[in-house]
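# Mind looking at a prediction? Sequence and model below.
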Amino acid sequence: MSTDTVARPGDPRTRSGRAARPRWADDEAVALAAVARAFFETEIVPHFERFDEQKYIEREVWHKAGALGLLCCEVPAEFGGGGGSFAHDAVVLSEQARAGDTGFGNMVHSGVVAPLLATYGNDEQRRRWLPGMATGDIIGAVAMSEPGAGSDLKNIVTRAERVADQYVLNGSKTFISNGARCDLVVVVAKTDPAAGRNGISLLALETADAPGFRRGRTLDKLGRHASDTAELFFDEVSVPVGHLVGAEGRGLEILKAELPRERLVIAITAVAAMERALEETVAYTKTREAFGGPLFSMQHVRFELAELATIVRASRVFLDDCVERFVDGTLEPATASMAKWWLTQNQTDVTDRCLQLFGGYGYMREYLISRLYVDARAQKIYGGANEVLKDHISRSL
């Protein structure tokens, strides 16, 4: 089955819920999608089992992605990136989700860390880190969540005290994507605890040969087994003042400004994954024989698929509108939150209903629908728990 990210107008696959080529995807984005599709089909999908068992994806795969121009697509060319727009990163992330992969940590690397450094870092920082991120020599992570602070970042306890030309970092982080293998981690820390929300800053830590920095266990998760997710510990870790990203005390402000991007990135993967789930299910029900004919011949099955196709199509239309508005700079934070919570909710609902139509086979890990189902659940939690986002949306009404 083809995994085209951006379907051409008139493509028969639109009958199962996929929209025609959206306005935000130009010819260059379509060509990049084809490269990404081939990459995931050859470098990731055949190795699902090994990646799941070892809980990470090898550096060699990152290097191959970098050589193909699939990393940091939006970063300006002068800093080693692809010089494209958000649309280019969007099609790469969409292809990954459609392939059924959640292990390759590019969603955080290119979707969150690289844009943050490109926007708020100074020229020295951009030239120091972004070229390596674009080639895969540097894997990026961002450390926000702590054992006692998830969606509410004001409650973090990690501290960074300025001593001469260094910040001395103390604390711990958990649920950090790319944490076990990252070379660069942007740490959210309190530099002035008395200032409350205005006392939080962002520090970029180079993890190699950093005394006092320690990686904890790679976490054993319900799904997303190949995704490198770890605990991080900081014990009197020195970070040069020159590695402060943005102004001191502006960390929460910067993160707030970047959250719509992160939430839209999650929404993009949600829609691509549910589109794939629906396509897999339509194909399965048309070939699976039961009670003297294919499952698809049963009215209940057809009606169920009709409902799912409607949900998926409506999700795609909403997403495409959000992406287009983000590209032209008009997407409001509340709408980005709507996209994240509603589309991830749809993703979990659609994959659950699709799995049911597979019967017992849907519960077998060898079937893609099983992976799509179990990997969907985390989408409603990270990037701001959906319940928290609904509260944010309500404040805008």
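Received the coordinates, thanks.
# Could you use CA atoms for every contact and neighbour count after this?
Will do.
# where do the strands sit along the stretch 1-150 of the chain?
140-143 (DSSP state E, counting those that start in this stretch).
# Mind jotting down where the helices sit in it?
Here the stretch 1-150 of the chain has its helices, by DSSP state H, counting those that start in this stretch, at 27-39, 48-54, 59-67, 86-98, 106-108, 114-120, 123-135.
# any idea which of the ones you listed is most buried?
Neighbour counts (mean count of other C-alpha atoms under 10 Å) averaged over each of the helices of the stretch 1-150 of the chain peak at helix 86-98, with a mean of 26.
# between it and helix 27-39, what angle do the directions make?
Counting by axes from the mean of the first three to the mean of the last three C-alpha atoms, to 10 degrees, helix 86-98 lies at 30 degrees to helix 27-39.
# Can you spell out which helices and strands pack onto helix 86-98?
helix 27-39, helix 251-287, helix 299-327 (3 or more C-alpha pairs under 8 Å, 6 or more residues apart in numbering; DSSP states H and E).
# related to what we said a few turns ago, is it possible to get TSV of the helices of the stretch 1-150 of the chain that adds distance to residue 242?
Formatted as TSV, those follow (distance: least, C-alpha to C-alpha, whole Å):
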stretch	distance to residue 242
helix 27-39	35
helix 48-54	36
helix 59-67	27
helix 86-98	28
helix 106-108	23
helix 114-120	13
helix 123-135	8
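# Relative to residue 246, which of those is closest?
With C-alpha to C-alpha as the criterion, residue 246 lies closest to helix 114-120 of these, at 5.3 Å.
# picking that back up, need the winner for burial among the helices and strands packed on helix 86-98.
helix 251-287 (a mean of 22).
# and that one, what does it pack onto?
Using 3+ C-alpha pairs under 8 Å, 6+ apart, the elements in contact with helix 251-287 are helix 86-98, strand 200-206, strand 293-294, helix 299-327, helix 333-358, helix 368-376.
# ok now that helix, how far from the chain's centre?
In terms of C-alpha atoms, centre = their mean, to the nearest Å, the centre of helix 251-287 is found 8 Å from the chain centre.
# same check, this time on stretch 51-69
For stretch 51-69, the distance to the chain centre is 16 Å (C-alpha atoms, centre = their mean).
# measure that stretch end to end?
22 Å (C-alpha to C-alpha, to the nearest Å).
# Give me the residues contacting it.
Residues from elsewhere that reach stretch 51-69, judged by C-alpha atoms under 8 Å, 6 or more residues apart in numbering: 35, 39, 43, 71, 82, 103-104, 134-137, 218, 224-228.
# what about the helices and strands packed on helix 251-287, which gets the closest to residue 156?
The closest of those to residue 156 is strand 200-206. By C-alpha to C-alpha, the value is 9.0 Å.
# Now do the buried residues in the next helix or strand after that closest one.
Sequence order places strand 213-218 as the next helix or strand after strand 200-206, per DSSP states H and E. By 16 or more other C-alpha atoms under 10 Å, the buried positions in strand 213-218 come out as 213-216, 218.
# The helices of the stretch 1-150 of the chain: which one's closest to residue 395?
Within these, the stretch nearest residue 395 is helix 114-120; the backing value is 25.8 Å (C-alpha to C-alpha).
# Use this one as the comparison:
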Amino acid sequence: MRNVYMTDELEAIYRQTVDFVTRRVTPMGDEWEEAGRVPRAVLREMGELGMLSLRIPAEHGGLGLGMLASATFSEALGASTYAGFDVTVLVHTDMAGPHVVNSGTPTQHAEWLPKMMSGEALLSIGVSEPDAGSDVAGIRTRAAKDGDGWRISGRKMFITNAVYGDVTIVAARTDPDDKYGITMFLVPAGTEGFEVASKLDKHGWRCSDTAELVLDDVWVPESHILGTLHRGFYETMKNFQNERMVLVGMGVGAAQRAIDMTNAYCHQRKAFGGTLFDLGAIRQRMAMNQAKIDAVRASMYHAAWMHDAGQDNVKEMSGVKAWGAEVVNQVMYDCVQFHGGMGYMRESDIERMYRDARVLSIGGGATEVMLEEVAKRS
């Protein structure tokens, strides 16, 4: 067992996922980075293997597992070394997907869950806006009742999977008198007035597509409301801990790969009559990096266990997100440093992994926001 929270089932999920990304993702990652997208065929292959069904209830054909499964899955994805691939999958399975599972009607479940599990339909979650990222209550996109449906107008920013995806879960203000009066809507790609204003050019996560979206008087029927009218803010908050966790999880997986790669490089890199690993300053710093990642991993799994045990884990998971994302970035910094000049070259894996890690302390709740969540509960 890799840790005390692991079961045989979770161990099998971890091994299957690491095997898959090692065989099917890492060899093709550079090509996907250049193209700026992950091929849908790969996602469908994951669907056939059941990898997109971990959190789907058994009554709908999924495995019906809990947050510990997502922690395991996200860490294993990190072994790919291509975080853009990891986030493409995790936005679908663990950021957007849970909204459909938790808030969908039987009709919505019947329409979307099979497509989500097979990889036929790729989901995105449209909450962030140019002036509202972590501040969900500050969104300006609005929806007004129109006949037997709703008209939505506004802009969304930094929406992963929305360029090539099939449906976006859009948060819009439906009660102008209540700052929390937000509703979630299912908006399929191709809906009239719903357009990708631009495909964003990112510092990292190059093989994930990220969009700026425009909703220009978009009409959707009443049946496309996801969840309870005016309660979307609270429904969104319920999933934030899972979103924060999988970002940390993929970071932990990537950081472990970076540590292993750097230790191997330092063992073979000749310097000063020996190898770099012979230098105490380097091997002790790498040992400290390993200790830090082990601690982040343990904290993440514990916070996930709390959720699965029915306990409130907001303080714990917010702390893991704040500290864990910063630690991953620190580890990546050292790994680039100890690769020397090669660490600065685009041909090295560690250079890409360093860029990919930077957004972890921003996305899913910036470090400063997470620390406020901890402080409010201290």
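Structure received. What you see is a predicted model; the values in this text were computed from it and never measured.
# still on that earlier bit, in CSV: the buried residues of strand 213-218 of structure 1, plus distance to residue 338 of structure 1.
Listed next are these as CSV, based on distance: C-alpha to C-alpha, whole Å:
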residue, distance to residue 338 of structure 1
213, 37
214, 37
215, 34
216, 34
218, 31
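# now for residue 373 of structure 2: what does it line up with in structure 1?
Alignment note: residue 373 of structure 2 maps to residue 392 in structure 1; criterion TM-score structural alignment.
# Could you look up the SS state of its match?
Using DSSP: H, G, I helix; E, B strand; the rest coil, the structure places residue 392 of structure 1 in helix.
# Near the nearest residue in space to it that is not next to it in sequence, how many other residues are there?
Nearest residue to residue 392 of structure 1, sequence neighbours excluded (C-alpha to C-alpha, 6 or more residues apart in numbering): residue 334, at 7.0 Å. Counted with other C-alpha atoms under 10 Å, residues neighbouring residue 334 of structure 1 total 19.
# Over to residue 378 of structure 2?
7.
# which ones are touching it?
Residue 378 of structure 2 neighbours (C-alpha under 8 Å, 6+ apart): none.
# Then residue 228 of structure 2?
Here residue 228 of structure 2 is in contact with 103, 183 (C-alpha under 8 Å, 6+ apart).
# Aligned against structure 1, show me the partner of it.
Taking TM-score structural alignment, the alignment pairs residue 228 of structure 2 with residue 247 from structure 1.
# now its match, what's its secondary structure?
coil.
# coming back round to it: out of the buried residues of strand 213-218 of structure 1, which is nearest to residue 252 of structure 1?
Taking the buried residues of strand 213-218 of structure 1 together and measuring to residue 252 of structure 1 by C-alpha to C-alpha, the closest member is residue 213, at 23.2 Å.
# Identify the residue spatially nearest to the aligned residue in structure 2 for that closest one, adjacent ones excluded.
Aligning on TM-score structural alignment places residue 213 of structure 1 opposite residue 194 in structure 2. Counting by C-alpha to C-alpha, 6+ apart, residue 194 of structure 2 lies nearest to residue 215, which is 4.8 Å off, once chain neighbours are set aside.
# so what's the one you found up against?
Counting by C-alpha under 8 Å, 6+ apart, residue 215 of structure 2 makes contact with 152-155, 193-195.
# Residue 178 of structure 2 maps to what in structure 1?
Under the alignment (TM-score structural alignment), residue 178 of structure 2 maps onto residue 195 of structure 1.
# Of the contacts of stretch 51-69 of structure 1, which count as buried by neighbour count?
For the contacts of stretch 51-69 of structure 1, buried by 16+ other C-alpha under 10 Å: 35, 39, 71, 82, 103-104, 134-137, 218, 224-228.
# now, which of the residues you listed sits nearest residue 307 of structure 1?
Nearest to residue 307 of structure 1, judged by C-alpha to C-alpha, of those is residue 224 at 27.4 Å.
# ok so, going back, which of the helices and strands packed on helix 251-287 of structure 1 sits closest to residue 269 of structure 1?
Judged by C-alpha to C-alpha, the one of those that comes nearest to residue 269 of structure 1 is helix 86-98, at 5.3 Å.
# Name the residues that touch that closest one?
In contact with helix 86-98 of structure 1 (C-alpha under 8 Å, 6+ apart) are residues 3-6, 24-25, 29-30, 32-33, 36-37, 40, 70-74, 102, 106-107, 110-111, 265, 268-270, 272-273, 275-276, 323, 327.
# Let me see the contact set for the counterpart of residue 57 of structure 2 in structure 1.
In structure 1, the residue equivalent to residue 57 of structure 2 is residue 76, according to TM-score structural alignment. By C-alpha under 8 Å, 6+ apart, residue 76 of structure 1 lies in contact with 82-84, 118.
# do the same with residue 223 of structure 2
residue 149.
# SS state for it?
Secondary structure, three-state DSSP: residue 223 of structure 2 is helix.
# Can you give me the distance of residue 83 of structure 2 to residue 253 of structure 2?
Relative to residue 253 of structure 2, and taking C-alpha to C-alpha, residue 83 of structure 2 is found at 10 Å.
# what sits in contact with each of these two?
Counting by C-alpha under 8 Å, 6+ apart, nothing touches both residue 83 of structure 2 and residue 253.
# Please convert the helices and strands packed on helix 86-98 of structure 1 to CSV, extending it with distance to residue 156 of structure 1.
Below are the helices and strands packed on helix 86-98 of structure 1 laid out as CSV (distance: least, C-alpha to C-alpha, whole Å):
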stretch, distance to residue 156 of structure 1
helix 27-39, 37
helix 251-287, 11
helix 299-327, 29
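# Looking at the ones you listed, spot the one closest to residue 387 of structure 1.
Once the helices and strands packed on helix 86-98 of structure 1 are compared by C-alpha to C-alpha, helix 251-287 is nearest, at 13.7 Å.
# next helix or strand past the closest one?
Assigned by DSSP H and E, the successor of helix 251-287 of structure 1 is strand 289-290.
# Give me the contacts around that next one.
For strand 289-290 of structure 1, contacts defined as C-alpha under 8 Å, 6+ apart pick out residue 295.
# which residues of structure 2 does it align to?
Counting by TM-score structural alignment, strand 289-290 of structure 1 corresponds to 270-271 in structure 2.
# what about the alignment partner in structure 2 of residue 159 of structure 1, neighbour count?
Residue 159 of structure 1 maps onto residue 142 in structure 2 when the alignment is built from TM-score structural alignment. Neighbourhood size, residue 142 of structure 2 [other C-alpha under 10 Å]: 21.
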